[in-house]
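Asks: Got a predicted structure plus its sequence, pasted below:
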Amino acid sequence: GMANPGSFADYMSLLSTLFLRLIKMIIAPLVFSTLVVGIAKMGDAKEVGRIGLKALGWFIIASVISLSLGLLLVNLFRPGDALTVAVPAADAASGIATSSLTLKEFITHLVPSSIVDGMAKNEILQIVVFSLFFGTAAAAVGPRAHPMIEAIDGVAHVMLKVTGYVMNLAPIAVFAAVSGTIASKGLGVLSTFGIFMGEFYLGIILLWVVLTMAGFMFLGKRVFGLLKELREPTLLAFSTASSEAAFPKTLEGLERFGVKNRIAAFVLPVGYSFNLDGSMMYCTFATVFIAQAYGIEMDLGTQIVMMAVLMLTSKGMAGVPRASLVVIAATLTQFNIPEAGLLLLLGIDHFLDMARSATNVIGNGIATAVVAKWENELTDPTKKDVATAPLQ
């Protein structure tokens, strides 16, 4: 006879479970290699320390704003409440009790007692801490360490390739996750996702307004000219759902706007690792959404700790397709929220990714222009022509 929905959902969950395991398999080597290479290469450029600090200052503030906005909106809208998912039985007993880490536990937990153990358990923050030490030391050692950094750079490229392969399976996992969810929950589930998307896009628009206002504080009316220059790369990022695809065009637009090449060529790539405003807003939004769907209440303290975790884990993740998924998967594990909840979002992730990527381009464009202004390396091409024109 007909297979009952239960066994269908089981088979479907097999596919999506495999996909999640593949993502978790990637996390440790990917985070380690991308972060170490990023830090070591930055260490090579000692003379750009001042620019780096200014850029970092802006990035940190922008990150906090993006993460807080996501947190604020998800607590305001509570999109996860509409979608009640039973917590998987295995974690049901322990899951809720342990979802609040105390500050002392959190800080102790930052440092791995063994990096192999940290990598084995996918403790992403421990990997980050070790990578920070490792990358800084590698830069300090100098030429002796160069071959090793090259090798780790090789690992990073291989891992990006592996990630590409895994992400090719995403559509199958998405189909499995969505059909499994509909099989057990009915079609009404789809409206929840529609609402989630609407609320997320509203958040993105708010973030654009905030970023433009921040740019206006330093660039004045020219910020609107900058947005005009960024229109093309932003549309490109939106349609390809990839901020990287827009990188060359963004660089071009910034130089046309009057940012000196040496500033743009340094700040923009660093921004791609440290300043993904759209992605960061999404990370808090999605993580709390999943917790809400499982009925796991996170108090303010836990949410702030989670924000700090996301602040660190989202670094160095730029080159990764669907990076936010990997970051969220790692963060959920840290707070004992079942990572199967990620699959709920996989189906609409592409549409969310379009908005995230476009926002990342705008955020980095504004950041680069502002840093150039602080360094007095921002010219105004329109005014320069006037000044050098012969008097009539």
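Replies: Looks like it came in fine.
Asks: contacts and neighbour counts: CA atoms only from here.
Replies: Noted.
Asks: Can you get me a residue count around residue 265?
Replies: Number of residues near residue 265 (other C-alpha atoms under 10 Å) recorded here: 15.
Asks: where's it relative to residue 109, distance?
Replies: Separation of residue 265 from residue 109 (C-alpha to C-alpha, to the nearest Å) stands at 36 Å.
Asks: same thing with residue 49?
Replies: Taken as C-alpha to C-alpha, the span from residue 49 to residue 109 is 30 Å.
Asks: What of residue 10?
Replies: On the measure of C-alpha to C-alpha, residue 10 and residue 109 end up 35 Å apart.
Asks: The structure to be compared is supplied as follows:
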Amino acid sequence: MKRISLLVLAGLVAGIIVGEMAKASANPTVISAVEVIEAFGGLWLNTLRMTVVPLVVSLLIVGVASVADTAKTGGLVARAVLLFTFLIFLAGAYATAAMLGLLELWPVDGAAAQAFVASVGGDAVTITEPPTFVSWLQGLAPSNPVTAAAEDAVLQVVVFSIFFGFAVTKLDVGLRDPIVTFFRAVSAAMIVIVRWVLIAGPFGVFALGTGVGLRAGFEAAGVLTQYVIIVSAVTLGITIVAWLLAVSWGRQPIGRFTAAAAPVWAIAVSTQSSLASLPAMLDAALRGLDIPARIADVVLPLAVAVFRFTSPVANLAVVYFCAHLYGIEPTPFQIGVGLVVAYAVSIAAVGLPGQVSFIASIAPICLAMGVPTELLGILIAVEIIPDIFRTLGNVTGDLAATAILSRKDKPDTDAAA
């Protein structure tokens, strides 16, 4: 997957260069040829987007059913799930404040933003007024889930999937297991399709990149660079928040937590996988942080399975950046809807490869907040850089949550060590 990511990034660079050269030539035949290539990029993006709704529905149903089941196994797991929920919403609130603040301090140049949006065919997007609270509340539960899915009413789809997932947990085992197995199979099939599409990612992004280069030229590189810096900085910030939570709320001495987490951070950066970092996290918790095995052995695997501290941060950061490029200013109501959907997909998309979860996690939030998704096909090409900070924050959040849940087993004098 890392090799594909590098090839996709190379495809984007090559596409922008080809598009810029075509624009500079001013040759109608060359420009027409580039536009044909760009059309293949649109086809590739639509093929990727067609998996979003079935993937999110199936993952969310399986995820909710699994979390509800594990919550019944003991007080520790139930407390862990509640803590994960609180931390995810805390991360979402942080992301909103950090992104809106950074974009206010360092806005994207208006002309560059318009050219970048136009380069992917998003200049004709119609921005409508958000619904009132009364109409939103009335339409929160879909009268027809199939229609809601067809119309990209993602919040309604999420509500239905959550209710369905909890309903499944109330069934007898003989009825429940086939349903969970079915939706697990659906999600697995969708992931296979996405992986097939991503194999063509270098060409798909190259094709989209030619359109970006043709209309935005090398200015697109500046927009993408600003995007990477801002999203990476905000995601790194939540890593620092997790570190502070471990020291303050988790009562871990600064030096000891930093020393124990350092090997985990190294593995996280090199592998970009929380799952691959799990053995190192267990060793850090048991030996480095003196957390009892009965807590670490339960909380850390559960955290890797259902908790991503950076998911709402990075996902919302992408959505806010896209909204900024389109000139959309999210209302408090839209932000609230985005936080709810970000929480839901942060659980649903856990365990997916980085590029797969990029589309599956961010597209539903965009749709829920009324932000066009056309730019995601370009932004996925540079996801390899922010994804490093995603994993770094996730493993730090996992260790912090484990430390917080082990406080009752730590003497008060330990915090002063």
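Replies: Everything's here; your move. Model, not experiment: these values are computed from the prediction.
Asks: Comparing residue 49 and residue 109 of structure 1, which shows the higher neighbour count?
Replies: Legend: neighbour count by other C-alpha under 10 Å for residue 49 of structure 1 and residue 109, higher for residue 109 (15 against 12).
Asks: Can I take it that the more buried one is in a strand?
Replies: No. The assignment for residue 109 of structure 1 by DSSP: H, G, I helix; E, B strand; the rest coil gives helix, which leaves it out of any strand.
Asks: Give the equivalent position in structure 2 for it.
Replies: Matched to structure 2 by TM-score structural alignment, residue 109 of structure 1 sits across from residue 139.
Asks: try residue 95 of structure 1
Replies: Checking TM-score structural alignment: residue 95 of structure 1 goes with residue 126.
Asks: Residue 378 of structure 2 versus that match, what's the distance?
Replies: Taken as C-alpha to C-alpha, the span from residue 126 of structure 2 to residue 378 of structure 2 is 21 Å.
Asks: what about residue 332 of structure 2, neighbour count?
Replies: 9.
Asks: Distance of the aligned partner of it in structure 1 relative to residue 79 of structure 1?
Replies: Mapped onto structure 1 by TM-score structural alignment, residue 332 of structure 2 lines up with residue 300. Distance, residue 300 of structure 1 to residue 79 of structure 1, using C-alpha to C-alpha: 18 Å.
Asks: Residue 235 of structure 1 too?
Replies: 28 Å.
Asks: higher neighbour count, those two?
Replies: In terms of neighbours (other C-alpha under 10 Å), residue 79 is the more surrounded of residue 235 of structure 1 and residue 79; the figures are 24 against 17.
Asks: you'd agree the more buried one is up against residue 197?
Replies: No. Taking contacts as C-alpha atoms under 8 Å, residue 79 of structure 1 lies outside contact range of residue 197: 9.6 Å.
Asks: Okay, helices next: where are they in the stretch 151-300 of structure 2?
Replies: Secondary structure of the stretch 151-300 of structure 2 (DSSP state H, counting those that start in this stretch): helices at 154-169, 173-199, 201-216, 219-248, 254-271, 278-283, 293-306.
Asks: distance of residue 400 of structure 2 from residue 284 of structure 2?
Replies: For residue 400 of structure 2, the distance to residue 284 of structure 2 equals 11 Å [C-alpha to C-alpha].
Asks: And for residue 342 of structure 2?
Replies: 29 Å.
Asks: These two: who's more crowded?
Replies: Counting neighbours by other C-alpha under 10 Å for residue 342 of structure 2 and for residue 284 shows that residue 342 has the greater number, 26 against 23.
Asks: Show me what the more buried one lines up with in structure 1.
Replies: So residue 342 of structure 2 corresponds to residue 310, using TM-score structural alignment.
Asks: Same question for residue 282 of structure 2.
Replies: In structure 1, residue 282 of structure 2 lands on residue 251 (TM-score structural alignment).
Asks: before we move on, the earlier item: my read is that the match of residue 342 of structure 2 contacts residue 331, right?
Replies: Yes. If you go by C-alpha under 8 Å, residue 310 of structure 1 and residue 331 touch, sitting 7.0 Å apart.
Asks: Any chance of the helices of the stretch 151-300 of structure 2 in a markdown table with distance to residue 62 of structure 2 as columns?
Replies: Below are these laid out as a markdown table (distance: least, C-alpha to C-alpha, whole Å):
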| stretch | distance to residue 62 of structure 2 |
| --- | --- |
| helix 154-169 | 7 |
| helix 173-199 | 6 |
| helix 201-216 | 28 |
| helix 219-248 | 27 |
| helix 254-271 | 26 |
| helix 278-283 | 22 |
| helix 293-306 | 11 |
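Asks: Ok, which of those helices comes nearest residue 47 of structure 2?
Replies: helix 173-199 (7.1 Å; C-alpha to C-alpha).
Asks: And that closest one, what does it pack against?
Replies: Secondary-structure packing of helix 173-199 of structure 2 (3 or more C-alpha pairs under 8 Å, 6 or more residues apart in numbering; DSSP states H and E): helix 28-49, helix 52-71, helix 154-169, helix 354-369.
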